[in-house]
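Trainee: Return a 3D structure for these sequence lines:
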Amino acid sequence: MLLLSLSVSALAQKSRILFVGNSLTYTNNLPELVKNEARKKGFKVQTTMIAYPNYALIDHLDDGEVQKRIRSGKFDYVIVQQGPSSQSEGREMLLDAGRKFQMLCQQNETELVFFMVWPSLTNYHTFEGVIKNHRDAAIENEALLCPVGEAWKDYFERTDDSTLYGLDGFHPSRKGSRLAAEVIVKTLFDNG
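Mentor: Below is the predicted model of the structure:
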């Protein structure tokens, strides 16, 4: 896993998170689950979410709202989430938008974080592409990676239990969102 180790004192100051994404983020209110998971680990976290149905990262950049929020200087982390991005077009959008987000984050002393998602059950065979493209985006942009998709795939392959998926076979169940929150908190706040 691509994790960054920081001292606990540095992490205590990095507690404001902006989530940018789509329905994979707002289903089950992932930011609130992250806040609750962080609290259990002894961290105080404030979250803000900009998430709309069927949005890619480039859609957020085109709207301009995300730029205003990041420029406000109120965030320590900007967690970006796009769809699975396993195909070449999705990969290019992820990489291109990632570069733009990274420039914006660097200009505003904010850390960029990629939230790796998962494919739908019907497209499960594309999972390796999802993992590779999110890893490449994080590496290319020198950003953190929350490897939720890897944890999701590992759970599914160990248990043959698809209950991380909601009824539509794509959006997360409450259990799936809780797993995502655990991985995000571990990535951001686990220093060991």
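
Trainee: use CA for all of it now, contacts and neighbours both
Mentor: Fine.

Trainee: Ends of stretch 81-96, what's the gap?
Mentor: 13 Å (Cα to Cα, to the nearest Å).

Trainee: what's the top helix by length along the chain packed up against?
Mentor: Counting residues, the longest helix found in the chain (DSSP state H) is helix 88-107. For helix 88-107, the elements it packs on are helix 57-63, helix 65-71, strand 111-115, helix 127-140, judged by 3 or more Cα pairs under 8 Å, 6 or more residues apart in numbering; DSSP states H and E.

Trainee: Can you give me the buried ones in that helix?
Mentor: 90, 91, 93, 94, 95, 97, 98, 99, 101, 102, 104, 105 (16 or more other Cα atoms under 10 Å).

Trainee: One more, please, to line up against the first structure:
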Amino acid sequence: MIYTSLVLLLSLLIIGGAQAQKKKILFIGNSYTYVNDLPNTLYQLALSGEDTIQYDSSAPGGYTFEQHAVYPATLAKITQDNWDYVILQEQSQLPSFPPDQVEVEVYPFARKLDSLIHANHFCSQTMFFMTWGRKYGDAINCPYYPPLCSFEGMNQRLRESYLEMGVMNEAEVAPVGAAWQRSRMADSTLDLWSSDYSHPSVAGTYLTACVFYSSVYKKPCTGLPFISSLTAAQALFLQQIADSTVLDSLPNWYIGEFVPQAAFSWSSNENNVNFYNQSTHASLTWWNFGDGNTSTELNPTHEFSNPGTFQIQLIVSDSCTTDTITQEIQIYPTLVFKTSLPKIEIFPIPFSDQITICFPAIIKELSIIRIYSPDGKKVLEKEWQIQNNQLEHKLNTSALPDGIYLIQIITKTSCESFTSIKKSH
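Mentor: As a prediction, this is how the structure comes out:
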């Protein structure tokens, strides 16, 4: 089982190293998706950047998540391929309703669709399509729920609900509504709505496609040559709005938040090192200790046979994507003493801005003084040759922050180590 997991992990790492040129995307929504053919607009935009998209959609007018969850055509399209992304767009008004109503009428069916997506292909990424408020708010429902009386209020409720769906389902959110609001604030003369003040104009669909491009590919769309039927200036403006909305704050939209993220710490006792895996969203683990040895344990302990500097690599995966982190650690020599020699002494303990090292008269050769932080990193090193029977050496430690340190003194015939505390006055 360990062998199988390790092969899978390494193969994912090799695949992940190649630049992805093609994405398979399924859109599940309604008229906000099919008006002006959003999927094809995204396709053309990506193609102009030498990226390709294989796409399909299920978008009957006015459809809700509840209807899609039992709609045969939608269910068939979910299972027809191993989609990289499945984009979910709810009916335009429902997520803007009061939270207790959304909790009953929207969230359960968002969860059901997300479950169906992952049942078909575990590695598919659900992405929620945060839609926009109507240009002048929702006039029909305004009397019953005041936040819906304006674009800003309706847009805010949509934002809150879609972000909640992202958290609940560990899914990403394409912040289309947030980009629409930013565009409107920057230039209200570029109308993103069609004449019904609800559906998108060509400019609105283009901005939406730009947001999806930045969200899916996680790279800028600014400068892509496809501009639809817009002017070059209009297209450039909308591209910049999309990039600033998405790429400046990826964590806000949970983009990349629910994939493996490698992290670890360690503690050491001479050449024995305990490693602590602090990675998130990972089920497979592979360590490389930089000395020819590896491990698939979650929190391994490793004994280094020789001192030196080692590059510790941790690779983690969820069987779909991988993440790698490398950190450098220092293993200092195991202490060996000649008991017949007088001991080296240091003072004061604790020290502040200076340490005095007192050598026995018998030591005449070059000495190396090293100071290590608790994690094994060398923070100071100095060579000192005893001359004219001067047996005391004062070492400036003013640059070191307060804390616990290992002080190591190496001579030709001995190696001594002291633990001390730096404590400023």
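
Trainee: sorry, back to before: now the angle between helix 127-140 and the longest helix of the first structure, please.
Mentor: Interaxial angle, helix 88-107 of the first structure versus helix 127-140 (axes from the mean of the first three to the mean of the last three Cα atoms, to 10 degrees): 30 degrees.

Trainee: Which residues are in contact with the spatially most central residue of the first structure?
Mentor: Geometric centre of the first structure, nearest residue: residue 115, 1.9 Å, by Cα atoms, centre = their mean. Applying Cα atoms under 8 Å, 6 or more residues apart in numbering, we find residue 115 of the first structure in contact with 79, 80, 81, 82, 145, 146, 147, 148, 184.

Trainee: Tell me which of the helices and strands packed on helix 88-107 of the first structure lies nearest to residue 41 of the first structure.
Mentor: strand 111-115 (19.8 Å; Cα to Cα).

Trainee: so that closest one aligns onto which residues of the second structure?
Mentor: The aligned range for strand 111-115 of the first structure in the second structure is 125-129, by TM-score structural alignment.

Trainee: host element of the nearest residue to residue 151 of the second structure once chain neighbours are set aside?
Mentor: With Cα to Cα, 6 or more residues apart in numbering as the criterion, residue 151 of the second structure has its nearest non-adjacent residue at 4.5 Å, and that residue is residue 137. Element membership for residue 137 of the second structure (DSSP states H and E) is empty, with no helix or strand holding it.

Trainee: Pretty sure residue 137 of the second structure sits against residue 156.
Mentor: No - using Cα atoms under 8 Å as the test, residue 137 of the second structure is too far from residue 156 to be in contact (11.2 Å).

Trainee: Spit out the residues that contact these two alike.
Mentor: Counting by Cα under 8 Å, 6+ apart, nothing touches both residue 137 of the second structure and residue 156.

Trainee: And residue 173 of the first structure? What does it align with in the second structure?
Mentor: Under TM-score structural alignment, residue 173 of the first structure pairs with residue 201 in the second structure.

Trainee: Verify the stated contact: that match with residue 190.
Mentor: No - in this structure, residue 201 of the second structure is not within contact of residue 190 by Cα under 8 Å, at 9.9 Å.

Trainee: the more surrounded of the two?
Mentor: residue 201 (19 against 15; other Cα atoms under 10 Å).

Trainee: what sits against the more buried one?
Mentor: Counting by Cα under 8 Å, 6+ apart, residue 201 of the second structure touches 36, 191, 192, 193, 194.

Trainee: which of the residues you listed lies closest to residue 264 of the second structure?
Mentor: Once Cα to Cα is applied, the member of the contacts of residue 201 of the second structure that ends up nearest residue 264 of the second structure is residue 192, at 46.4 Å.

Trainee: Can you tell me how far that closest one is from residue 40 of the second structure?
Mentor: Applying Cα to Cα to residue 192 of the second structure and residue 40 of the second structure gives a distance of 18 Å.
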